[in-house]
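Asks: would you be able to build a 3D model of this:
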Amino acid sequence: MSVRISPVFALEIPYFCSVDKLQDSDLKFLPGVGPKKAELLKKELKLATFGDLLYYFPFKYIDRSRFLTIAQIEEDMSFVQVKGRITSFSFAGEGNRKRLVAFFSDGVGIAELVWFKGIKWIQQKVAVNTPYIVFGKPTIFNGRVSFVHPDVEVVLKEDGTISGGLQPYYNTSEKMKSAFLNSKAVAKLQENLQKLIGPKIVERMPEDLVGSLKLMPLRDALLNIHFPRSADLLRKAQLRLKFEELFYIQLNLLAQKKYRQKKINGHVFSKVGESFNNFYSSNLPFSLTEAQKRVLREIRKDLGSGRQMNRLLQGDVGSGKTLVGLMAMLLASDNSFQSCLMAPTEILANQHYKTIVDFLDGLGVSVGLLTGSTKKAERRKLFALLESGELQLLIGTHALLEDTVQFKDLGLVIVDEQQRFGVAQRAKLWEKNTNPPHVLVMTATPIPRTLAMTVYGDLEVSVIDELPPGRKPIRTMHYFDSKRLKVFGFMREQIKLGRQIYLVYPLIKESEKMDFKDLQDGYASIVLEFPPPEYTVVVVHGQMKPDEKDFSMGQFAAGKAQIMVATTVIEVGVNVPNASVMIIESAERFGLSQLHQLRGRVGRGADQSFCILMTGNKLSSDSRKRMSTMVSTNDGFEIAEVDLALRGPGDMEGTMQSGMAFDLKIANIAKDGQILSWARNVAEEIVDEDPLLDMDKNRILKAELTRFKGRDSYDFSQIS
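Replies: Got it, this is the predicted structure:
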């Protein structure tokens, strides 16, 4: 196939002195666009400049290098192309079913080309006895091959063409298609852009580095990514562009990390005092696991180093992250610094407050709680104690970010379930002291290695990878709805043993759009199966008033209710060791990360715990994979890797809020792990040799990094 680049005439483009400025020029100046299409491209695809379009890559390619004869076409073939001529036209059908039919011959066989729309345009543009290439998806009926709305192109052999067998396909929207901006039209704009800007593209990495890494030059990569001359050149173009994208992300993160280590001093926690030692000797509820001890050593080393700690603590639900965080806060208290712990919900903040107060019973360490529900009088008292330094530990929600919350000397900030907070939100906490406090961010959602390397690449990472002693692995089972009576019988057995049960639904009310189990209907069914007064069933969901929710949770926590019917509001913040059964209705509705979080609500006591996944009989292949993964493993990191592979980084819960302040144009974190590791290793070598990128050979890197950082409106250099 030939892809023809049209000559560019009468360009209304202002003079620019550099190719970078040319790439920044408005798309409306590109031949074939104009103001209306430019507005549409900006609204639908967020493409505003030449550079935006240049880096808008095809999502797939179809091989147009192979031609078949009509006789070779078989049932179930996808897209094929044939060469020949149209011998005649005719009309068939009436009214809405009226269609234009062309009889197309390759010299041996005959095929029908059919159009239901754009008939006048076809009649004006497509002629009899002209050599054409016909491309489309064939169907065979009564032995006759037909193509509905095929691509019909004149066979061209003109100079100035970009030839190649792989045709690019671009994502477009329905609004764009209505305005004649389909994939083929976008490809045409890319042709115009290549003609205009292609020869002027300059390297964005040092040429010596490109050469030593054996990467394709940028100019060639940007041509072959849009109009690949061969499958091999396409692979080389993809590799070059993926590497560059991931390389600059890693270089940015590592340069920030190195800068922070060199320039930002941390509060020195030089001693282990009464608070820490008394807690360790008298109040520690159980022996620390080896993993907890290892992480504490890593944290203590950071806190005494004179550099600001910026550490990510990963650990599965129930692994003891809160205890480690508390012991770090006690080290702060022993060194006359205050600490705060921020949680994403009031439920979780209250849970942390209660847990920490119980842990510190009798030690004389002052702890406060600040949430949206804290009354004004309590707030005034709390703020006074904070500013005087009498309040040592403050637990809270987003309320901690308010300007009225002022510390005397904040030395340590802990953010729990941190992926639920935006970067700018978290930054407000670091600004509550002249010298930035130490930072510990915690997550119970294990982060796949490649995603952690990309989003949290400037943080040190600690992992708690074992559960406290005495905990038994949760047994997970998958049942279809047809086995519901069996599940009811199992629930009765567990209740007889004195256990309690969570029953989680994806919806509160029945939905016309989604065929999933809902809480209201489920509660009615459960009460019929488990009637009072023999059984007590409570309900918890997000639309309940706080006092009603607290009452239901209190009943369940006190053991006065055997079954809690709930939505995912219980995903975090509910800790009932006697609850040993988690039943998740319409489990196919949930992602792996959420299923794993919900499962973590049980298994907190010494008894054997169970998680039962209930689904409909018809499951997609992805849903089956999620169910089988949950049944086969309790390893949160293994689950996170599968989740990333199934859903991709953009869909993983919290990813976009957690610091992914860039859009990946071509790299895929789930699939390009090897390229990412390679890019990080190269970036590490460069930053280790030249932390500030001041060497002559790194000038391009420094300029590009400045441009890279310029995309963000906030300075991320001091925050997680």
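
Asks: CA only for contacts and neighbour counts going forward, please
Replies: Fine.

Asks: so where does residue 412 fall, helix or strand?
Replies: strand 410-416 (DSSP states H and E).

Asks: by contact count, what packs against that strand?
Replies: With contacts taken as 3 or more C-alpha pairs under 8 Å, 6 or more residues apart in numbering; DSSP states H and E, strand 410-416 sits against helix 321-334, strand 338-342, strand 438-443.

Asks: tilt between the second one and strand 438-443?
Replies: Per axes from the mean of the first three to the mean of the last three C-alpha atoms, to 10 degrees, the angle that strand 338-342 makes with strand 438-443 is 20 degrees.

Asks: who touches strand 338-342?
Replies: 329, 332-333, 349, 389, 391-398, 400, 407-416 (C-alpha atoms under 8 Å, 6 or more residues apart in numbering).

Asks: just the first one next, same as before
Replies: Contacts of helix 321-334 with the rest of the structure, by C-alpha under 8 Å, 6+ apart, involve 269, 271-276, 292, 295-296, 299-300, 313-315, 338-339, 352, 356, 392-393, 411-412, 414, 440, 442, 464.

Asks: do stretch 664-677 as well
Replies: By C-alpha under 8 Å, 6+ apart, stretch 664-677 touches 55-57, 238-239, 241-243, 245-247, 450-451, 644-645, 648-649.

Asks: which SSE is immediately downstream of the longest strand seen in the chain?
Replies: Looking across the chain with DSSP state E, the single longest strand is strand 80-92. Next helix or strand after strand 80-92 toward the C-terminus (DSSP H and E): strand 99-105.

Asks: one more sequence to fold, the one below, so I can look at both together:
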Amino acid sequence: MSAELELALERRIGKRSAAVIEKHLGITTVGELLNYFPRRYLSRGELTPISEVPRDEEVTLIARVVSSSTRAMRARRGSLTDVVITDDAGAATAKGGGSGARAGTLKISFFNGYRAKAELLPGRRAMFSGKVTMFGGTLGLTNPDFLLLDEDPDTPGLDPEKLAAMPIPVYPATAKLTSWSIQKVISTLLETVELGDLEDPLPADIAARENFLPVGEAYRLIHAPETQPDWQRARDRFRFQEALVLQSALARRRAQLASEEATARRPVPNGLLAAFDRQLPFTLTAGQAAVGKTLSGELSQDSPMNRLLQGEVGSGKTIVALRAMLQVVDSGGQAALLAPTEVLAAQHSESIRRTLGPLVRDGLLAGGDAAVGVDGVQVTLLTGSMPTAARKQAMLDAASGTAGIVIGTHALLSENVSFYDLGLIVVDEQHRFGVEQRDALRAKARKPPHLLVMTATPIPRTVAMTVFGDLETSVLDELPAGRAPISTHIVGLAENPAWAARIWSRSREEIDSGHQVYVVCPKIGTDDDGDFSPGEAEPSGAEVESDSAGRELASVTAVVEHLKEEPALAGVPLAPLHGRQDAVLKSETMASFTTNQVKLLVSTTVIEVGVDVHNATLMVILDADRFGISQLHQLRGRVGRGGLPGTCLLVTTLEPGHPSRRRLDAVAATTDGFELSQEDLKLRREGDILGASQSGGRSTLRLLRVLEHEDVIARAREDAQRIVGLDPQLLAHPVLAAAIDEYLNPEKEAFLERG
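Replies: All right, here's what the predicted structure looks like:
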């Protein structure tokens, strides 16, 4: 990038201001601060609708003072100044009001607020910055920072009408650093930086085609606009620039992958795959056949396949992946299947062995199709908690090539594990693994291996283009025959406390009908925050926001003890299952549930993916509001798998108006995974799309919103593919290449490389 953008911030704004910005925002260079764009813009002539003020968030708003009163505090020394502000909107806009609140008003409390008492007089307009909280059923602010707008010392001599029309940038602020404090520092920066000398990452032909502002002018107008069109033009330019940088990074990576030399794994006539297809007791769906043909063709090439396979729970992804693995084994290679949990790895191992039937070869035992002379394939399971002797044997089988298919957890990534000829890596539930883990497995191959990434969490097209843009994408959107519908209901205990007992009598009815029940809890015990055990990836539902401090969440241990004493479940065999249990106990518990000896399983999210018990028809998810939309969708996919209708009860103690219940409403309203994934993004404000956490909060995408800007992403993607297609190393576009390096910090780069 331009040397100007790489300058230490203190060189342009002084050591003191630079220290404050670094402390509160973590920003140290000119470029980082210039790219710290406003979140939105307020008009001095308009008041902020109080109905739109979000709860439990730092906000900046403009309002008019209605009243102010000061009184002595009873419990301690000092005074309390209460200020009521309004948006002048009237009753129609009031959603957050409650007892003691007027329509379109917000109460602000200042402890020893001498300045507030003197300056916030009725009729005055001011900008307020603070965290909105709920107290006594009423939204309010406590000790917010404020700036009077009636007399703005920073804009002396400006025409009043022009001043009223000037937009006020609102920056992502902190509790210690207000938006207007950030604006003042950036104003100083704009005066000292040579904006006209900044180099433009956008190729000149694209900037001309889109009629974009020069980059320096765009920086000035996005931070200091005089009119609304000013910041809109600047924002449009930087939004496209962000999309092009991101898509160019993906296109460059795709080109690098395509240039690598892999071992072609071509189909073998009358081999294992052909024998497997002959013995299949069902016909592949049209989608499975089509995706299978695509994978077969890509495995036959001498450049590595890099494909994302997404499909709903039960759409048959495992069969498609197994056929690809058999093609690789036929050609003399090995396939590794990486699963996020030991329970899922064991399930995959059992399911694949069962599906292969006589084609499985165990050690010295023969296997295969004798009629055509096809040898079987050895399927080996490798997990961290296996007995030492069994683990050593599994490692020996992988290293010698005896095992054609190796299924495992993070144990596969150990330095001690090696492969004879690793030709294909299948990653199940992609979101559970990081770049280091995937790279560790790739490094065990002689040549770059083929890669198949599977996910049962549907990904909107825009997200696929933005996050998985270096992977080709296939979708399985048909459900095989035998899948029954799942009905989902919200059980709100806040408004219907009597339903708590009905949950367990309903469970007993299901068990008495010969079926089985899952009960899912967000915690293992009373002293932890979830099922995050060593060797297992953190559940994907980490996107839940904080709520109701002090609420005791359901835990596996407490619920098991409670249900043992529950009259409605007297005599029902039940068992706990969670990630911290011994592997043998986990396997025995799952086996007992699979064979219908255990009728009710109390579990954490360890059963989220892969667990397949056809007789289970009811799922009770306790404190369901603690899980994300995609996780709830995954969990309920465990029922209704054997042709029997499934029911999922989403139990919550939160009041109906709580924001977290919107997720439950969304899940109860539809079983369409793609529709839910769109809703998930809306509710989470996209979260950290490029960050490993995938949690809610501020996105690392600065201006790009993947649901709103599909046209921008698609246009930038075409440009990026054209640019990289002609110049894979971006030698003719050094500023764009530098922008990629600057924009993609190590965390973002790692996320992109998870493919």
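
Asks: got the angle for the longest strand of structure 1 vs strand 99-105?
Replies: Going by the same axes, to 10 degrees, strand 80-92 of structure 1 makes 130 degrees with strand 99-105.

Asks: by contact count, what packs against strand 80-92 of structure 1?
Replies: By 3+ C-alpha pairs under 8 Å, 6+ apart, strand 80-92 of structure 1 packs against strand 99-105, strand 131-136.

Asks: what about the helices in the stretch 201-350 of structure 1?
Replies: 207-212, 218-224, 231-263, 274-278, 290-303, 321-334, 346-359 (DSSP state H, counting those that start in this stretch).

Asks: any chance of these in a markdown table, plus mean neighbour count and distance to residue 718 of structure 1?
Replies: Formatted as a markdown table, the helices of the stretch 201-350 of structure 1 follow (neighbours: other C-alpha atoms under 10 Å; distance: least, C-alpha to C-alpha, whole Å):
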| stretch | mean neighbour count | distance to residue 718 of structure 1 |
| --- | --- | --- |
| helix 207-212 | 12 | 29 |
| helix 218-224 | 20 | 32 |
| helix 231-263 | 20 | 7 |
| helix 274-278 | 17 | 28 |
| helix 290-303 | 18 | 16 |
| helix 321-334 | 22 | 20 |
| helix 346-359 | 18 | 25 |
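
Asks: how about these, which one is nearest residue 424 of structure 1?
Replies: helix 231-263 (16.5 Å; C-alpha to C-alpha).

Asks: now the closest one on structure 2. Mean distance?
Replies: Aligned to structure 2 and superposed, helix 231-263 of structure 1 gives a mean residue distance of 1.7 Å (mean C-alpha distance after the TM-score superposition for structure 1).

Asks: what range in structure 2 does stretch 332-346 of structure 1 sit on?
Replies: Counting by TM-score structural alignment, stretch 332-346 of structure 1 pairs with residues 328-342 of structure 2.

Asks: now the end-to-end length of the matching stretch.
Replies: End-to-end span of stretch 328-342 of structure 2 (C-alpha to C-alpha, to the nearest Å): 25 Å.

Asks: how far off centre is that stretch?
Replies: 27 Å (C-alpha atoms, centre = their mean, to the nearest Å).

Asks: buried ones among the contacts of strand 338-342 of structure 1?
Replies: Taking 16 or more other C-alpha atoms under 10 Å as the criterion, what is buried in those is 329, 332-333, 349, 389, 391-398, 400, 407-416.

Asks: would you list every one of the helices in the stretch 401-550 of structure 1?
Replies: For the stretch 401-550 of structure 1, the helices defined by DSSP H, counting those that start in this stretch occupy 423-430, 449-455, 484-496, 519-529, 546-557.
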